[in-house]
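> My questions concern the predicted model and sequence given below.
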Amino acid sequence: MASPPVPSTASSPRVALFVTCLVDAMRPNVGFSALQLLREAGCRVEVPSAQTCCGQPAFNSGDTRDTALLARRFIEIFEPYDYVVAPSGSCVGMTRTHYPEALADDPPWAERARRLGERSHELMSFLVDVMRFRPSGRRLDASATYHDSCSGLRELGVFGQPRALLAAVDGLAMKPLQGHDVCCGFGGTFCVKYPAISNAVVGEKATAIDGSGAQLLLGGDMGCLMHMAGKLKRNGSAVRVFHAAEVLAGRADAAIGEEG
């Protein structure tokens, strides 16, 4: 359920930006884009320097003990803020949905996790559902298609929000993607444990992306985007891959140096 919008008479909400591991290590431009968008939406944004991994890889691998340790650390760091926002549906899905599960043997901490989860949001959803934000003055003369990542779509209900925001970008023509809601094959540790299956799944996804006729592939989760970008590049595709935040912030060109 979406949080109520912040009243126009209220002071600017204090928002903690959870950067996420992949953004920090592989595509910092996404973090800077998220920071810019949140500020444009009227938020007072802080990036807690003590933040670490949310524990999703450990949890997906069955290591509940270490997940619980990381969950407690995360909660302590981010509890003081009005909202926690991340440019990743999978990381927010972890903190909102799975922290209470990982902390089920410790009811006080599980309750703290639940309360923090109510104030934790994926970036696109937060901008639309909470801040009622619409970007202005953005232009990108290109065609694009959009992949809906599993966690964002199924755990958080993120679907219309990124499309509503991208509709405000002048010159951007959105093209449908066949199987837009089908897994790309990344699945966190799944692609490591089952590489052959993962490669077959992303192969089908790459074919659909090229078949869309779009110049750009957009999405909201770096793991999925990196997985698809790698396959497209190996296939010799000309499709460029960006996080939606980079386009919405007008920082797509700044990502070129991070692509390697």
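Looks like it arrived, so ask away. This is a predicted model, so every value here is computed, not measured.
> Could you use CA atoms for every contact and neighbour count after this?
Fine.
> Number of residues surrounding the residue lying closest to Lys175 once chain neighbours are set aside?
Computed as CA to CA, 6 or more residues apart in numbering, the closest residue to Lys175 that is not its neighbour in sequence is Thr145, at 5.0 Å. By the measure other CA atoms under 10 Å, the count of residues near Thr145 is 22.
> Hmm, Thr145 is touching Ala214, no?
Yes: counting by CA atoms under 8 Å, Thr145 touches Ala214, with 5.9 Å between them.
> Overlap in contacts, those two.
Contact criterion CA atoms under 8 Å, 6 or more residues apart in numbering; residues shared by Thr145 and Ala214: Met174, Lys175.
> Tell me how far stretch 115-132 lies from the chain's centre.
Distance of stretch 115-132 from its chain centroid, counting by CA atoms, centre = their mean, to the nearest Å, is 12 Å.
> Between the two ends of that stretch, what distance do you get?
Terminal residues of stretch 115-132 are spaced 23 Å apart (CA to CA, to the nearest Å).
> Likewise for stretch 38-58?
Using CA to CA, the end-to-end distance of stretch 38-58 comes to 29 Å.
> any residues touching it, and which ones?
Residues from elsewhere that reach stretch 38-58 (CA under 8 Å, 6+ apart): 12-21, 35, 64, 66-67, 70-71, 74, 77-78, 91, 94-95, 127, 131, 133, 188-189.
> So which of these sit within strands?
For the contacts of stretch 38-58, the ones inside strands are Arg14, Val15, Ala16, Leu17, with DSSP state E as the criterion.
> count of residues packed around the residue lying closest to the first one once chain neighbours are set aside?
Just to be clear, that refers to Arg14. Nearest non-adjacent residue to Arg14, counting by CA to CA, 6+ apart: Arg44, 4.9 Å away. If you count neighbours by other CA under 10 Å, Arg44 ends up with 16.
> could you pull out the strands for the stretch 51-200 of the chain?
Using DSSP state E, counting those that start in this stretch, the strands of the stretch 51-200 of the chain run over 83-86, 120-122, 139-146, 170-174.
> And the helices in the stretch 51-200 of the chain, which stretches?
With DSSP state H, counting those that start in this stretch applied, the stretch 51-200 of the chain shows helices at 56-60, 64-78, 89-93, 99-102, 107-117, 123-125, 150, 156, 160-166, 190-193, 195-211, listed in chain order.
> okay, pairing it with this:
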Amino acid sequence: MRVDVFIPCFIDQFYPDTAWSFVKVLEKAGCEVKYSPEQTCCGQPAFNSGYWNEARTVARKFIQDFDEAEIVVAPSASCTGFVRNYYHKLFAEDEVNLEKSKALKKRIFEFSDFMINHLQISEVGAVFNHKVTFHDSCAGLREYGIRSEPRQLLEKVKGLDLVEMENLETCCGFGGTFAAKFHHISSAMTEQKVENALKTGAEYIVSTEASCLMNMDAYIRKQNLPIKTIHLVDVLATGW
């Protein structure tokens, strides 16, 4: 199966190794992976900040970049969820791009959803001898609608011990611009989330969302806490 991959801008800039892990796992699953270096952003940061005209410009390019792709996969429920759920609002008065966005909605997938529900592959031969806990991002859980899919992938990783934390559906405090505009509230939420993870005795917090992991990692490093963060695809790319 041929898939076009979308690498979110924050992964491209801050976690390029995660992008390589993403491609590596898709290829292990039998996909022919295509990456276009011309891609940029889905437009979500501008949209969430109220700059809809700017978001529309970026989203128009996103549609153009993937207009001929049969399937688009991204290691982020936030980006894919935004394309699926908000492009129709951006292009409500642009009939051409509205129709293209509706067509794209049916072809764009978050990584774990694509692996479990479309490829029907849950095991790639990964080995990760660590105790982990899983963080459900708000975008993944509430906007895109994944919950069991990443856990099904983790359960097949040899040596991995998955332990759920308390209040597992609670936000980590990132929320995109929320963390910048409401720093003190965000920090308190992050502290609560990390403390719940620490109570499990886990060595790692795993998530499908690099932005959440980046937010929690900043708190962990500042407080010098005995836990790390890691993206789901980086776990799956380990041990083979």
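Received it, and whenever you're ready, just let me know what you need. Nothing here was measured: the structure is a model prediction, and the numbers come from that model.
> Mind telling me what the residue nearest to Arg14 of structure 1 corresponds to in structure 2?
Per TM-score structural alignment, the equivalent position to Arg44 of structure 1 in structure 2 is Glu32.
> And that match, how far from Met1 of structure 2?
Counting by CA to CA, the separation of Glu32 of structure 2 from Met1 of structure 2 is 6 Å.
> Quick check, central residue of structure 2?
Ser76 (2.1 Å; CA atoms, centre = their mean).
> now for it: what does it line up with in structure 1?
When structure 1 is aligned by TM-score structural alignment, Ser76 of structure 2 is paired with Ser88.
> With Thr190 of structure 2 instead?
So Thr190 of structure 2 corresponds to Val202, using TM-score structural alignment.
> Make sure its match is actually in contact with Lys231.
Yes: assessed by CA under 8 Å, Val202 of structure 1 is found in contact with Lys231 at 6.9 Å.
> So those two - more neighbours on which side?
Shown here are Val202 of structure 1 and Lys231; by other CA under 10 Å, Val202 has more neighbours (22 against 17).
> quick one: contacts for that one?
The contact partners of Val202 of structure 1, taken as CA under 8 Å, 6+ apart, are Cys184, Gly185, Phe186, His227, Met228, Lys231.
> Next, format these as TSV and append distance to Gln51 of structure 1.
What follows is the contacts of Val202 of structure 1, written out as TSV (distance: CA to CA, whole Å):
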residue	distance to Gln51 of structure 1
Cys184	28
Gly185	28
Phe186	24
His227	25
Met228	27
Lys231	31
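> Could you double-check that Asp141 of structure 1 lies in contact with Met174?
No: using CA under 8 Å, Asp141 of structure 1 is not in contact with Met174; the gap is 11.0 Å.
> of these two, who's got more company?
Set Asp141 of structure 1 next to Met174 and count neighbours by other CA under 10 Å: Met174 wins out with 20 against 10.
> Please determine how far the more buried one is located from Leu123 of structure 1.
Distance, Met174 of structure 1 to Leu123 of structure 1, using CA to CA: 20 Å.
> same question, Thr64 of structure 1
Plainly put, Thr64 of structure 1 is 27 Å away from Leu123 of structure 1 if you go by CA to CA.
> just Gly55 of structure 1 next, same as before
Gly55 of structure 1 sits 19 Å away from Leu123 of structure 1, taking CA to CA as the criterion.
> returning to that earlier point: quick one, which of the strands of the stretch 51-200 of structure 1 gets closest to Gly223 of structure 1.
In terms of CA to CA, the element of these nearest to Gly223 of structure 1 is strand 83-86, at 13.5 Å.
> Check how far that closest one sits from its aligned residues in structure 2, on average.
Compared with structure 2 after the fit, strand 83-86 of structure 1 shows a mean deviation of 0.7 Å (mean CA distance after the TM-score superposition for structure 1).
> number of nearby residues for Ser36 of structure 2?
By the measure other CA under 10 Å, the count of residues near Ser36 of structure 2 is 12.
> just Phe32 of structure 1 next, same as before
The number of residues packed near Phe32 of structure 1 is 17, by other CA under 10 Å.
> Please identify which helix or strand holds it.
Element membership of Phe32 of structure 1 [criterion: DSSP states H and E] is helix 28-40.
> what's the mean gap between the helix or strand just after that helix and the aligned bit of structure 2?
Downstream of helix 28-40 of structure 1, the next assigned helix or strand under DSSP H and E is strand 44-46. Overlaying structure 2 shows strand 44-46 of structure 1 at a mean distance of 0.9 Å from the equivalent residues (mean CA distance after the TM-score superposition for structure 1).
> Figure out how far strand 44-46 of structure 1 is from the centre of its chain.
18 Å.
> Then stretch 141-156 of structure 2?
Using CA atoms, centre = their mean, the offset of stretch 141-156 of structure 2 from its chain centre is 11 Å.
> Name the nearest residue to the equivalent of Ile77 of structure 1 over in structure 2, ignoring sequence neighbours.
Applying TM-score structural alignment, one finds that Ile77 of structure 1 aligns to Asp65 in structure 2. Distance criterion CA to CA, 6+ apart; nearest residue to Asp65 of structure 2, sequence neighbours excluded, is Gln39 at 6.3 Å.
> For that neighbour, grab the count of nearby residues.
19.
> do you know how far it is from Asn85 of structure 2?
Remark: distance between Gln39 of structure 2 and Asn85 of structure 2 (CA to CA) = 20 Å.
> Also Ile11 of structure 2?
Applying CA to CA, the value for Ile11 of structure 2 to Asn85 of structure 2 is 21 Å.
> got it, and His183 of structure 2?
From His183 of structure 2 to Asn85 of structure 2 the distance is 27 Å (CA to CA).
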